[in-house]
Structure formats: structure tokens, C-alpha cells
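S.K.: Whatever this is, show me its structure:
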Amino acid sequence: MPADRRSIWHSGRMLSNVDLPAPGLLWTRWATLSATYAALGRPGTWSIDELGAGRQDDDGSWARFALLDGRRAVLWGHSLQESATTRLEPALDLLTGAPDWLPWDTLSPLAERDRLGFVIWHESGRWSRVRYPAGLPDGMTEMAGPLLTAESTIVALSRYGPRQAAEQLLAAAVRADLTGAHFTDLLTEILTDTPPDIGAALDGARRGGLLPGSAAPRIRPGRRPPMRRVRQLSQGEHDRLVWAAMRDSPELSRPAPPTTAELDTLVGWLQDRSPDGDGRCSLLAYADATSFSAQPGDRPPADRLDEERYAAFRRLTELVRALRRAESDPRYGRWLFLRVETSATGVNIERRYDSWPVWWHDDGVSGPWRTNLQEEMDGRLPAYRPAWATLLDPEVAFRPL
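M.R.: Next up is the predicted model:
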């Protein structure tokens, strides 16, 4: 993110000014890349439609830019690599203090689903956003980097042809005087089976207002909703709230699971993998319907030099999942944590259905996914759901309306 120039108060909320090109320049560069990518048969990467400009990356990151009139514009998006809303705690609402004219019907649902990494708007000659700590990456630079200076746009265009042709193409775009020759001069050196589609480039340039007599699309001012859901807990805070409650939870009373051949198979495998060759082996595991993880105990299963890498872990995963299925009960549910300590002649087992055991290491940032835990709780009778199950509700993370 370019450095903030200064901060201002707006509607009781501290905002930060952002150093970005004027909306017209930003739009021209975006539309130029869009038209060029259309010629290359990649219209989705940079695009122009009736609601503004877009960018879509292969990893799911995206950005949008819209003009309203000569002085107002808005840039928003979400980078899966960098996002202020996922990195910052406590939870950050990117729309608190934002102006009434933003496209709220679009932005509010995205904010609720944590699909907004940045929202920046232009009004009264400056770009502004909600204030957050200086240097915090929000993904805007990653998504809009090729547009932030004329040089960065020329460099992006020069990937596909001579630099001089890229400079002339951008200069003509600024004058809204592009022709097919500008794209031909840039793209004729591309060695592909399919020649550049100059017609598609001109169609894109027309949509972007870069041809004589054409105009860029503009959206109407939005209207702030009278009420909206605002997150009060970040995703990480919500996770830790659940995990803390799991650590404090007692185990509910339920019958012991039945004796199964799957348990005998797992115990035999662990004894055979004893690191000291004396049958003593330990297993610490977490499992739910879709995830599995293990942590080293005092005597973790030994690897063997003659086996494929991760072969032992894959087999252990199979054995633990088989045991979990065999011991499951439609009334009482399935255990989440398992501790097994074997010796040459015996075994000690601890199962945790309702609580996070002290022997399972907590690094504060990783643990069971809430959606997976909810699936587990849904598979039990209500009487066998621990008190923390109510904290899995996504509404817990939002302020009451």
C-alpha cells in the first residue's frame, strides 16, 4: 500500500488518505490493460463492463474499480495473499465511516463474508480509507500494482511487445485516441498459434472510453443501509474463543465405545513401530470428518528407511479414521482427540469427545475448523453437545443488530 499522506476524522471515525493516481488516470491504465488482454484472448484478467473495471487472478484474488462522476470513484477487492481484514485483530470493519454514496448493495454482503481486503474511495480531490496500522498489507498494491504509475503500466504492456509501442499505446489511451494500429504495433511480435485479436482490443477500448466518441461506464451513487451486520470478532478471534471454551470444557458422560478389531489393528501397528523396539509407542491425534493431524508424543512411531516418504503417516491416518468410524455412535457422536500409549503387552487409551486436552499442544493460531466442528456437533443428539457448541454459530462474531 502506498504511504498514507495524513489522517482525517469523518463521521466519528478516523480515516487515512491514500496516495493513488487520480481516478481518470487509474481508469485509463486499467482500460488499456483490459483492451490489450482482450486481444490476447485473456479478457477476464483485466476487464471492463457496464459496472466498471475488474481484475481476476487465477488464485481467486480480485479487484473492482468504478467511476461515479468527475470527482467520485471507488476501488475495492480481496487478495488471498494479503488482506487487512484477516490479518488485523481486533476485527476491522472497512466500511465504518465510509460515505453514503458507495455501492453498499455490493460491498455490505462482501464485508459480511470476509471477502473484502480493501475499500478505498475518492471524493473532494483525495483517496481515503478506514485507518489501520501503517504498513499493514491489505492486498491493494498486489491487485492494482501495474496501475499505480505510468511506468508500471508501460512495463506491464512491454511484456507483450516493444517498449516504444507500449508508451505510444498508453499515450493514445490518455488522449482517448486509440486505433487498431497501436495494438498491432505492440502485439505483432508475439509468437503464438493464434494472432492477436485487434477487433477484440478495439471493442474493449470502446467499452473503456478510449476511442474517439466513446465514454467510460459510470455507476449510480449507492445508499447506505439503515442497518447492517458488522463483525465484532475476527476469524482468528472467533477461533480462539471456541478453542478456549474447548479447553475449559468437561467431558460429558457417555458409555464406553465397543471393543473393535480396528483398535487391535492400530495397537499392533504402534507396537511394531516402537522407536526402541520394545513395544512402547505413543500416538496423539486429532480427527474429524475431513481433517486429520498428529503430534509427537514421548515415543512417536518410527519411520523406516526402506519405505516411501510419508507412508507411515498415511497408514496411521487410515488406521485412526477406521477406528473412529468403528467407535462412532449416532447418539453420542465421535471423539475428536485420541491418545494411545502402548507397551509390549498392553495399551492405555484416552478419548476426548467434548474438550481440548492438555496434552494436545496449542500454538494459539491453529486448531479445529469451526465448520468441521459444527458438522460433528450436528451428528450428535443435543444432550451430547458440549456448551461451547453454541459458539460455533457464525452470528457470534457479529454485533447484535
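S.K.: C-alpha from now on. contacts and neighbour counts both.
M.R.: Will do.
S.K.: contacting residues around the strand or helix carrying Phe65?
M.R.: Assessed by DSSP states H and E, Phe65 sits inside strand 62-67. Under the contact criterion Cα atoms under 8 Å, 6 or more residues apart in numbering, strand 62-67 has outside partners 23, 27, 51-56, 73-79, 143-144, 217-219.
S.K.: which of those are buried?
M.R.: By neighbour count, with 16 or more other Cα atoms under 10 Å, the contacts of strand 62-67 hold 23, 27, 51-56, 73-79, 143-144, 217-218 as buried.
S.K.: In strands, which of these appear?
M.R.: 52-56, 73-78 (DSSP state E).
S.K.: Which members of those define the maximum pairwise distance?
M.R.: Distance extremes for those: the farthest pair is Gln56 and Ala73 at 19.5 Å, using Cα to Cα.
S.K.: secondary structure element for Ile154?
M.R.: With secondary structure defined by DSSP H and E, Ile154 is part of helix 150-158.
S.K.: hang on, I meant Ala322
M.R.: Counting by DSSP H and E, Ala322 is found in helix 311-327.
S.K.: and His122, which of the three is it?
M.R.: At His122 the chain is in strand, as set by DSSP: H, G, I helix; E, B strand; the rest coil.
S.K.: burial count for it?
M.R.: Here the count is done by other Cα atoms under 10 Å, and His122 has 22 residues near it.
S.K.: Surely it is in contact with Gly70?
M.R.: No: look at His122 against Gly70 with Cα atoms under 8 Å: they stay out of range, at 10.1 Å.
S.K.: I'd like the structure of this one too, to check against the first:
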Amino acid sequence: MTDRPGAPGLVHPPSLPLPEELWRHGAFCVLIRAALGGATDEWFRAHWLSGRERVGYEDGGGNWWELEVLPEGRAVLYGEDHEMSGARWLEPPLDLLAGAPEWLPLKRLRSMDDMLGHVHWFDGASWERIAYPPELRDDGLESTAGRYFTEWRALEEAMRPLGDGLLVEADAGEGSRRAVEALFEAASRRRCTREVLDGLLGDLNRSLEYDDGPPESLDVEAAFGIALRAGFTPPGG
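M.R.: Below you'll find the predicted structure:
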């Protein structure tokens, strides 16, 4: 974990993970959804990948975050909680890009001014943001991106669709958790070949209890496509 992005005025200032960790956590949730048949155009309004540069989540209700990977080890994380992002409601409005470095995609971010509740940037060594006034209690960072800050929380998020009407039981069992953890280990170590995914997704499929009986298999090709885009495959392979 790196420095603390909060400042006086935030209720629970969280620590931000390194960009590559946040990327891995978010993209892994995309891979699981893809394997379950959720990687349709409609579904990608929720999680999405655009080339190898962005990953994020949008819940369809005005709460979202996006991580954009930039050259030279830099990154920018931005988003909004439409209820919690207090920067939107200050008078005068808080300029979240005041004094921001020129290497940020400032023109595009400026075009999103009325949509942004928080902006944090990583300069290759640490996270930064503008100074917050004491009256700003919450910028919405934790409530939008917080569930992806740690491996444990990301695994919880990856497990969530296993109980979204897919299964008889509300919660996935211990076997499913072990299968998801094995998939995460393979993704983290860049071992997600088609063959590895086929075996691990087969283990996951056998661990699940479906309402209408299991499909013949989970979608290995869709999962492999995400693995390629996310950097979960072996280097050069």
C-alpha cells in the first residue's frame, strides 16, 4: 500500500493500492463475469476494459470509478458517488484539477468536470490529489473504488455474481471460493493460458449449484479474451 490519499476532513481516509494492483483487482472481476456469460455489450456498462489502458465499474445508478494507465508508470483514478462525493456540492465548486500535472489527460478530464467527484493521480512513486477543505467530509473514493483496494475485497467482489440469481444458494460455497482464489493466483502470476483457464474454470463450474442445472462449461474463450487484454497471460504468449 502507498500513501494515504485522504486529508483533514475525510471521515475514513483510505490508502490506495499501487495502480497495477488496482488494475489486477478490477480486471479479475471482469474475467469472472466474462466466464459466467456476463461480458456482453450491456454488461460492459458495468465493468469495462478499453484496450490495455482503462478498467472500472459503473453501477448504472450514478456511481462509478475508472483507472487509466498512463506512460512512464503513471496513472489516474477518477469517478463519482452521486450521493457521497461532497466535492460536487461545495460553493464555490471545488476544482479537482487545480494544479494537476500536465501529463494528465487534462483536456478530457476537464470535459468531464460535471461528472467528477474525485480525481487522484499516481506519478510513478505515490498518489496525489488536490488539498481538500475541512468541510469536505467524503469525496466518494471509498464508496466507488474501495471494494477493489485489497485482494480480499476484490475476491469478495468477484464472488458476488455467483449468488446473483445464478445459484440455488445465496452464497457460493467453500469450493467455489477455492476455485476463484486459484483463478486469481493464475491471473496474478500471468499464467492464464487457454489450457489453464479451461482447467480452473472447469473446477469452478463443478463447484457451483445452478438453478436450472449447470451449463456444459463456462466461457473459456471470453475469459481468455479478457486475460489477454488485462495482461494475465504469459509474457509473449
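S.K.: Just give the TM-score of the two.
M.R.: The TM-score (TM-score structural alignment, normalised by the length of the second structure) is 0.75; 203 aligned residues with a Cα RMSD of 2.7 Å.
S.K.: now Ile32 of the second structure: how far from Gly236 of the second structure?
M.R.: 23 Å (Cα to Cα, to the nearest Å).
S.K.: Compare neighbour counts for the two and give me the winner.
M.R.: Ile32 (26 against 4).
S.K.: Trace that one over to the first structure, please.
M.R.: Under the alignment (TM-score structural alignment), Ile32 of the second structure pairs with Thr36 of the first structure.
S.K.: For Leu80 of the first structure, give me its contacts.
M.R.: Going by Cα under 8 Å, 6+ apart, Leu80 of the first structure touches 59-61, 139.
S.K.: Need the counterpart of it in the second structure.
M.R.: So Leu80 of the first structure corresponds to His82, using TM-score structural alignment.
S.K.: Tell me which other helices or strands the longest helix seen in the second structure touches.
M.R.: Counting by DSSP state H, the longest helix found in the second structure is helix 19-35. For helix 19-35 of the second structure, the elements it packs on are strand 47-50, strand 54-58, strand 63-69, helix 151-159, helix 174-188, helix 220-230, judged by 3 or more Cα pairs under 8 Å, 6 or more residues apart in numbering; DSSP states H and E.
S.K.: what about stretch 227-237 of the second structure, start to end distance?
M.R.: End-to-end distance of stretch 227-237 of the second structure (Cα to Cα): 11 Å.
S.K.: To clarify, my last question referred to stretch 58-77 of the first structure.
M.R.: Counting by Cα to Cα: the opening and closing residues of stretch 58-77 of the first structure are 14 Å apart.
S.K.: go on, stretch 52-62 of the first structure?
M.R.: OK, stretch 52-62 of the first structure end separation, Cα to Cα: 13 Å.
S.K.: Same question for stretch 98-110 of the second structure.
M.R.: Terminal residues of stretch 98-110 of the second structure are spaced 11 Å apart (Cα to Cα).
S.K.: Now do the buried residues in it.
M.R.: In stretch 98-110 of the second structure, residues buried by neighbour count (16+ other Cα under 10 Å) are 100, 104, 109.
S.K.: So which of those residues sit within helices?
M.R.: Leu109.
S.K.: Leu197 of the second structure: which of the buried residues of stretch 98-110 of the second structure is nearest?
M.R.: Nearest to Leu197 of the second structure, judged by Cα to Cα, of these is Leu104 at 35.8 Å.
S.K.: Next up, the contacts around the closest residue to that closest one other than its chain neighbours.
M.R.: Sequence neighbours aside, Val76 is the residue nearest to Leu104 of the second structure in space, at 7.4 Å (criterion: Cα to Cα, 6 or more residues apart in numbering). Applying Cα under 8 Å, 6+ apart to Val76 of the second structure gives the contacts 67-70, 104, 119-122.
S.K.: Can you tell me the centre-most residue of the second structure?
M.R.: Centroid-nearest residue in the second structure: Gly26, 2.8 Å away (criterion: Cα atoms, centre = their mean).
S.K.: right, and that residue touches Gly146 too?
M.R.: No: Gly26 of the second structure lies out of contact with Gly146 (Cα under 8 Å); the separation is 10.8 Å.
S.K.: what's the offset of stretch 315-327 of the first structure from the middle of its chain?
M.R.: Remark: stretch 315-327 of the first structure is offset 31 Å from the chain centroid, using Cα atoms, centre = their mean, to the nearest Å.
S.K.: tell me the contacts of the equivalent of Ser188 of the second structure over in the first structure?
M.R.: In the first structure, the residue matched to Ser188 of the second structure (TM-score structural alignment) is Val174. Val174 of the first structure makes contacts with 25, 28, 210, as judged by Cα under 8 Å, 6+ apart.
S.K.: same thing but 7 Å
M.R.: Residues near Val174 of the first structure by Cα atoms under 7 Å, 6 or more residues apart in numbering: Thr28.
S.K.: now swap in the one 10 residues further on and tell me
M.R.: The contact partners of Thr184 of the first structure, by Cα under 7 Å, 6+ apart, come to Ile198.
S.K.: The second structure: which residue goes with that one?
M.R.: Aligned partner of Thr184 of the first structure by TM-score structural alignment: Gly202.
S.K.: State the helix or strand in which its match lies.
M.R.: According to DSSP H and E, Gly202 of the second structure maps onto helix 194-207.
S.K.: And that helix, what's buried?
M.R.: 194, 196-198, 200-205, 207.
S.K.: Also stretch 154-165 of the first structure?
M.R.: Neighbour counts using 16+ other Cα under 10 Å place 154, 156-158, 160-163, 165 of stretch 154-165 of the first structure among the buried residues.
S.K.: Would you point out the most distant pair within those residues?
M.R.: Ala156 and Ala165 (12.2 Å).
S.K.: counterpart of Leu106 of the second structure in the first structure?
M.R.: So, by TM-score structural alignment, Leu106 of the second structure is matched to Trp104.
S.K.: Off-centre distance for stretch 49-69 of the second structure?
M.R.: 7 Å.
S.K.: of the buried residues of stretch 98-110 of the second structure, closest to His47 of the second structure?
M.R.: Using Cα to Cα, these come closest to His47 of the second structure at Leu109, 19.7 Å.
S.K.: Distance of the closest one relative to Asp139 of the second structure?
M.R.: In terms of Cα to Cα, Leu109 of the second structure sits 17 Å off from Asp139 of the second structure.
S.K.: and what of Ala131 of the second structure?
M.R.: Ala131 of the second structure is 12 Å from Asp139 of the second structure, by Cα to Cα.
S.K.: the more surrounded of these two?
M.R.: Asp139 (27 against 13).
S.K.: give me every residue that touches that one.
M.R.: 84-87, 117-118.
S.K.: And for Arg339 of the first structure?
M.R.: When contacts are taken as Cα under 7 Å, 6+ apart, Arg339 of the first structure is in contact with 283-285, 349-351.
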